[in-house]
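**Student:** Based on what follows, work out the 3D shape:
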Amino acid sequence: MHAMQYEITLPADYDMGIVRDRVARRSHLLDDFPGLGLKAYLMRERAAGSPVNQYAPLYLWTASEGMNGFLWGPGFQGIADDFGRPEVQHWTGAAYHEGPAAAARARTAVRRRQRLPLGVRPGPLVEEAAAETERLARHEGAVCAALGVDPYRWELLYVTLWDHDTPAAPGDRYEVLHVSSPERGSLRRGRHW
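**Tutor:** Down below sits the predicted model:
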């Protein structure tokens, strides 16, 4: 599994209805994209209490071929044409779990990024993060939870999708506008080593 996200931060007075309309018109294009485990179309708004207006889709890829096909093909080019080419962040998948609300529509996503401290062996920390991801996935209302690791910045990425608006999980909150999940069933469960 590979996790990928780009963030498009928009002006404070930007009409976020434009993003909603874009997702409504285009999200179906990835509903059968090869190699895509899931794409959560995420957005947060200043009007709803966020510090920024932002469109920040998050992807979980089953294999690098799918990710590369998207990045080098017309899918990502559409983002670049409309918003400019954003920096694409990516993490090696370390764990994935379905939650008790796996069949429900995801309404909220919580993303938390955490640096691994210098001078500490990363193995035990990633092991504990994988266990924490599994615990998050067990909460009532959890649709799924994933853990990624960026070994360049030594950063953990926790992402949990929820079926309600007020999950009790730390991190940045996003509204989920749509989820494309053509190969979600192929995302390997459990830890990935």
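**Student:** contacts, neighbours, all on C-alpha from now
**Tutor:** Will do.
**Student:** Could you identify the helix or strand that succeeds the longest strand belonging to the chain?
**Tutor:** Taking DSSP state E as the assignment, the strand of the chain that covers the most residues is strand 88-98. Using DSSP states H and E, the next helix or strand after strand 88-98 towards the C-terminus is strand 108-115.
**Student:** quick one: the following helix or strand past that next one to strand 88-98, angle?
**Tutor:** Sequence-wise, the next helix or strand downstream of strand 108-115 (DSSP H and E) is helix 122-138. If you take axes from the mean of the first three to the mean of the last three C-alpha atoms, to 10 degrees, helix 122-138 sits at 60 degrees to strand 88-98.
**Student:** I have a second one here; can you model it like the first so I can compare?
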Amino acid sequence: MHAMNYRITLPADYDMTIIRDRVAAKGHLLDDFPGLGQKAYLIRERGVHGSPVNQYTPFYLWNTAEGMNSFLWGPGFQGLVNDFGRPVVEHWTGVGFVRGPSFRAEPRAAARRSEPVAPGEDPAAVISRALAELTATATRPGLHSAALLVDPRHWELLRFTLWQDAAPEAAGEERHEVLHLSRPGLDDIRTGRHW
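**Tutor:** Alright, predicted model coming up:
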């Protein structure tokens, strides 16, 4: 599993219905995209759930590197670049995935929390503790799914969760609204530890 996310920050007075309309018109285009596990079309609105900004922040879980490459070098991403400029695309390798009690429901909320793996910490021990936490998260009411991801270049650990309704408030998390979930290969994402 590979993950990627880009965050397009928009002006403070930006009309977010433009993004809502964009997703309503184009979101279905990735509903059967080869190699894609899921794409969560996410937004943050200034003043909602503590967000200081307006952002369009799609988050992807890929089953194959070929699918991810096909998207990045194809017309879909180029359309986004044409409309908003080329964003920084963050990328992580997947180390764990769980399905929650609300896996078959349509998620309406997402949360993203990152933390550094501190110098001097044993990365394997950090991942082991985070995987235990991920397993415990799987039973939380309203959880759709959760992914645990690592960027070994910057030694960043990322937790990404989807929720049927509102994401529970937790310190250090960015909360997002899910406008659409493309899920062509979601059932193929292996649960548990990814090695």
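**Student:** how about the longest strand of structure 1, which residues of structure 2 does it hit?
**Tutor:** Mapping strand 88-98 of structure 1 onto structure 2 (TM-score structural alignment) gives residues 89-99.
**Student:** ok so, going back, so how far does the longest strand of structure 1 sit from its counterpart in structure 2?
**Tutor:** Taking mean C-alpha distance after the TM-score superposition for structure 1, the mean distance separating strand 88-98 of structure 1 from the aligned residues in structure 2 is 0.4 Å.
**Student:** Which neighbouring elements make contact with that strand?
**Tutor:** Contacts defined by 3 or more C-alpha pairs under 8 Å, 6 or more residues apart in numbering; DSSP states H and E place strand 88-98 of structure 1 against strand 2-6, helix 122-138, strand 142-150, strand 190-191.
**Student:** repeat that with 6 Å
**Tutor:** strand 2-6, strand 142-150, strand 190-191 (3 or more C-alpha pairs under 6 Å, 6 or more residues apart in numbering; DSSP states H and E).
**Student:** contact partners of it?
**Tutor:** 1-6, 130, 137, 144-150, 189-192 (C-alpha atoms under 6 Å, 6 or more residues apart in numbering).
**Student:** again with stretch 125-141 of structure 2
**Tutor:** Stretch 125-141 of structure 2 is contacted from outside by 98, 100, using C-alpha under 6 Å, 6+ apart.
**Student:** Wasn't E169 of structure 2 part of a helix?
**Tutor:** No. Using DSSP: H, G, I helix; E, B strand; the rest coil, the assignment for E169 of structure 2 is coil, not a helix.
**Student:** what's the burial count for it?
**Tutor:** Residues lying near E169 of structure 2 (other C-alpha atoms under 10 Å) number 11.
**Student:** likewise the one 5 residues further on?
**Tutor:** Neighbour count for E174 of structure 2, taken as other C-alpha under 10 Å: 18.
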